[in-house]
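Peer 1: I'll drop the sequence and a predicted model, then ask my questions.
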Amino acid sequence: MQHLTLNNGVTMPALGFGVFQTPPDVTEQAVTSALESGYRLIDTAAAYANEREVGNAIRNSGLPREDVFIGTKVWISDYGYDQTLHAFDKSAGKLGVETIDLFILHQALPGRFDLSTEAYRALEQLLADGKVRAIGVSNFMPDHLDALLKTASVVPAVNQVEVHPYFTQPAVQAADAAHGILTQAWSPIGGITSYRGTGTGTSTSTFDDPTITAIAAAHGKTPAQVMLRWHLQQGRNAIPKSVRPQRIAENIDIFDFQLTPAELDAIDALNTGTRGGPEPEAITLEAFGRDIPEA
């Protein structure tokens, strides 16, 4: 496993395992399969309602706690200084850990950005208190980053955003790089395109895109492996998800081949500019708020 060094010196695995939309009743087995396959970065979130199962799998794996890098996210309903401090207690309690490796804000809250900045101030306090090892954000656009950095004393270590061959967000990646923030890709192999479509007219999914399948055939790899290799070679962290042990193992088997510069460029050229997830500017408490249960 390769590792990436965050802007505060903390290292994290370059490839992780995500559990977005993984039902709680299958999360523990999926994470167990991931740990057995060699993953050492697990990404979850309070809003996924499966932190407890992630914690169970890590605890039952027999691996030392320090060998597994755990990332989770604060949901917008828990934004605000005191609320976010308590959100840590809820997440840590469900995960069954004292320290969270990466604790990030799940979304910007454009209409109440004051709550976003207060939530981030709480992350800074948790970092200072040693309760978290790194802090960051998710789904923050360049203007959100600019607004946050006007009041922040700690530059986010990570910005987790939708990045896959059909939606590369070059402006976001450039803004992250300019501030020394690592771009972490959710839906890194474009799973979101397989059920929402892309509007390309020739392919509805990254998995059957002719460019990607041709590159995969040339290397004797799967389209998913090619896409994950693309992320790693361009310096991003990626967190693919699956509940199938075979796919979980397949997705981590990407360290024995290299894509050529021409192949990387060809994948970059597939960008459609079409977002699969919700528009960051559309995130409101009224539309997206939900209660996050206590630990």
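Peer 2: Right, received. Where do you want to start? Numbering: from 1, shown residues only.

Peer 1: C-alpha from now on. contacts and neighbour counts both.
Peer 2: OK.

Peer 1: my read: E250 touches V226, true?
Peer 2: No. Counting by Cα atoms under 8 Å, E250 stays clear of V226, with 11.1 Å between them.

Peer 1: quick one: which of the two has more around it?
Peer 2: Ranked by neighbour count (other Cα atoms under 10 Å), E250 and V226 place V226 first, with 26 against 15.

Peer 1: That one reaches D209, doesn't it?
Peer 2: No. Applying Cα under 8 Å, one finds V226 not in contact with D209, separated by 11.7 Å.

Peer 1: where's A177, which helix or strand?
Peer 2: For A177, the host element (DSSP states H and E) is helix 170-178.

Peer 1: And R247, by the same measure?
Peer 2: Counting by DSSP H and E, R247 is part of helix 245-252.

Peer 1: Just after that helix, pick out the following helix or strand.
Peer 2: Next along from helix 245-252, by DSSP H and E: helix 261-268.

Peer 1: buried set for that next one?
Peer 2: For helix 261-268, the neighbour count (16 or more other Cα atoms under 10 Å) marks E263, L264, I267, D268 as buried.

Peer 1: E286: which of those residues is nearest?
Peer 2: Within the buried residues of helix 261-268, the smallest distance to E286 is 36.1 Å, found for D268 (Cα to Cα).

Peer 1: Which parts of this protein are strands?
Peer 2: Listed in chain order, the strands of the chain (DSSP state E) span 3-5, 11-13, 17-18, 41-43, 69-74, 100-105, 132-138, 158-162, 182-186, 237-238.

Peer 1: Just say which of those is most tucked in.
Peer 2: Per-stretch averages of neighbours, counted by mean count of other Cα atoms under 10 Å, single out strand 237-238 among the strands of the chain, with a mean of 27.

Peer 1: what helices or strands is that strand leaning on?
Peer 2: Helices and strands touching strand 237-238, by 3 or more Cα pairs under 8 Å, 6 or more residues apart in numbering; DSSP states H and E, are strand 182-186, helix 223-233.

Peer 1: Please enumerate residues in contact with it?
Peer 2: By Cα atoms under 8 Å, 6 or more residues apart in numbering, the surrounding residues in contact with strand 237-238 are 4, 13-16, 182-186, 188, 228, 231-232.

Peer 1: Included below, for side-by-side comparison, is a second structure:
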Amino acid sequence: MDNLQSTTTLHNGVKMPWFGLGVFKVEEGNEVINSVKTAIELGYKSIDTAAVYGNEDGVGKAIAESNVPREELFITTKLWNSNQGYESTLQAFEESMNKLKLDYLDLYLIHWPVPELNKYKESWKALEKLYKDGRVRAIGVSNFKEHHLKDLMADCEIKPMVNQVEYHPRLTQSSLHSFCKENQIQLEAWSPLMQGQLIDHPTLQEIADKYNKSTAQVILRWDIQNEVVTIPKSVKPHRIKENANIFDFELNSEDMEKINSLNENHRVGPDPDDMNRY
């Protein structure tokens, strides 16, 4: 984990960067194209989008216009709730690939379990097919709690390689994190900065001052040291650069513990058990 290109190895042997750019709520068109191009120019290798973000076209354009070979990049997108089910998942995947203009995807995730729909097992079978067909290098889920994972793993042929969840100092999900580690499922953080709500936190500010870093950099470094892949979103070039500048320092165990102790099980996004919008 000593530079921006450092990777974790998923249980199928695929290498995934520890750090990337998330593009949730980044506008389609110039905003997303410029953000992704800036990130790639700065050395980011991982870009995370989703069908529901409505910006896969722009992400695809930015990838095409960058001078980095496709095989050096790690691109993730996600299946939206309304497209769950076997055939509809395969169709949604093709739509995403057409927008991204890619021959293959590095990681495809089921965006939410949506328990009310009860279709994530069917969707997972479609992901397994895409994986076996070589269309996707790795498959996983997003926002799955332990009980969703256990339910899925009881019937699946290939277990998820990644679980992307809301994760930040106010929501550390330590039990889920332990479960994922035990089962070789890589945990990945969305909203690592709690949508900016932690930037002025006094404990984090105090730690940041000590290392001569920003609070955002301290939180992102904490993610990495906890072995959680992280994908902060930004549209500002200086912030995209600053976010990635976390590989020249290390938090000591006391400071890691101070940050761990900020947990309040507080979510800024929906609880996956209640998320039934589709």
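Peer 2: Received it, and whenever you're ready, just let me know what you need. As the structure is a computational prediction, the values presented were derived from the model and not from experiment.

Peer 1: Tell me how they score on TM after superposing.
Peer 2: Once the chains are laid over each other, their TM-score by TM-score structural alignment, normalised by the length of the second structure reads 0.97; 273 aligned residues with a Cα RMSD of 0.8 Å.

Peer 1: hang on, the earlier thing: take the helices and strands packed on strand 237-238 of the first structure and lay them out in JSON lines including distance to A122 of the first structure.
Peer 2: What follows is those, written out as JSON lines (distance: least, Cα to Cα, whole Å):
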{"stretch": "strand 182-186", "distance to A122 of the first structure": "21"}
{"stretch": "helix 223-233", "distance to A122 of the first structure": "31"}
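
Peer 1: Quick one: closest of those to I254 of the first structure.
Peer 2: Nearest to I254 of the first structure, of all those, is helix 223-233, at 5.9 Å by Cα to Cα.

Peer 1: Packing partners of that closest one?
Peer 2: helix 210-219, strand 237-238, helix 245-252.

Peer 1: what span of the second structure lines up against that helix?
Peer 2: Per TM-score structural alignment, the counterpart of helix 223-233 of the first structure in the second structure is residues 215-225.

Peer 1: so how far does that stretch sit from its counterpart in the first structure?
Peer 2: Here the mean offset of stretch 215-225 of the second structure against the first structure after fitting is 0.6 Å, by mean Cα distance after the TM-score superposition for the first structure.

Peer 1: and if you look at stretch 32-41 of the second structure?
Peer 2: Compared with the first structure after the fit, stretch 32-41 of the second structure shows a mean deviation of 0.8 Å (mean Cα distance after the TM-score superposition for the first structure).

Peer 1: circling back: got JSON lines for the strands of the first structure, with distance to G220 of the first structure too?
Peer 2: Output for the strands of the first structure, formatted as JSON lines (distance: least, Cα to Cα, whole Å):
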{"stretch": "strand 3-5", "distance to G220 of the first structure": "25"}
{"stretch": "strand 11-13", "distance to G220 of the first structure": "25"}
{"stretch": "strand 17-18", "distance to G220 of the first structure": "23"}
{"stretch": "strand 41-43", "distance to G220 of the first structure": "26"}
{"stretch": "strand 69-74", "distance to G220 of the first structure": "30"}
{"stretch": "strand 100-105", "distance to G220 of the first structure": "35"}
{"stretch": "strand 132-138", "distance to G220 of the first structure": "34"}
{"stretch": "strand 158-162", "distance to G220 of the first structure": "27"}
{"stretch": "strand 182-186", "distance to G220 of the first structure": "24"}
{"stretch": "strand 237-238", "distance to G220 of the first structure": "21"}
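
Peer 1: Can you say which of those strands is nearest to P245 of the first structure?
Peer 2: Across the strands of the first structure, P245 of the first structure has its closest neighbour in strand 17-18 (12.1 Å, Cα to Cα).

Peer 1: Contacts made by the closest one with the rest, please.
Peer 2: Outside strand 17-18 of the first structure, the residues within contact range by Cα under 8 Å, 6+ apart are V31, A34, Y39, L41, I42, D43, T44, I239, P240, K241, S242.

Peer 1: quick check, nearest of those residues to A171 of the first structure?
Peer 2: Of all the contacts of strand 17-18 of the first structure, the one with the least separation from A171 of the first structure (Cα to Cα) is I239, at 20.6 Å.

Peer 1: Surely the closest one is in contact with A185?
Peer 2: Yes. The pair I239 of the first structure and A185 passes the contact test of Cα under 8 Å, sitting 6.4 Å apart.

Peer 1: what's the matching residue for F93 of the second structure over in the first structure?
Peer 2: Taking TM-score structural alignment, the alignment pairs F93 of the second structure with F88 from the first structure.

Peer 1: Over to L102 of the second structure?
Peer 2: That one, L102 of the second structure, aligns with V97 by TM-score structural alignment.

Peer 1: show me the residues around the closest residue in space to that match that isn't next to it in sequence that make contact.
Peer 2: Using Cα to Cα, 6 or more residues apart in numbering and skipping the chain neighbours, the partner closest in space to V97 of the first structure is G55 (7.7 Å). Applying Cα under 8 Å, 6+ apart to G55 of the first structure gives the contacts K94, L95, G96, V97.
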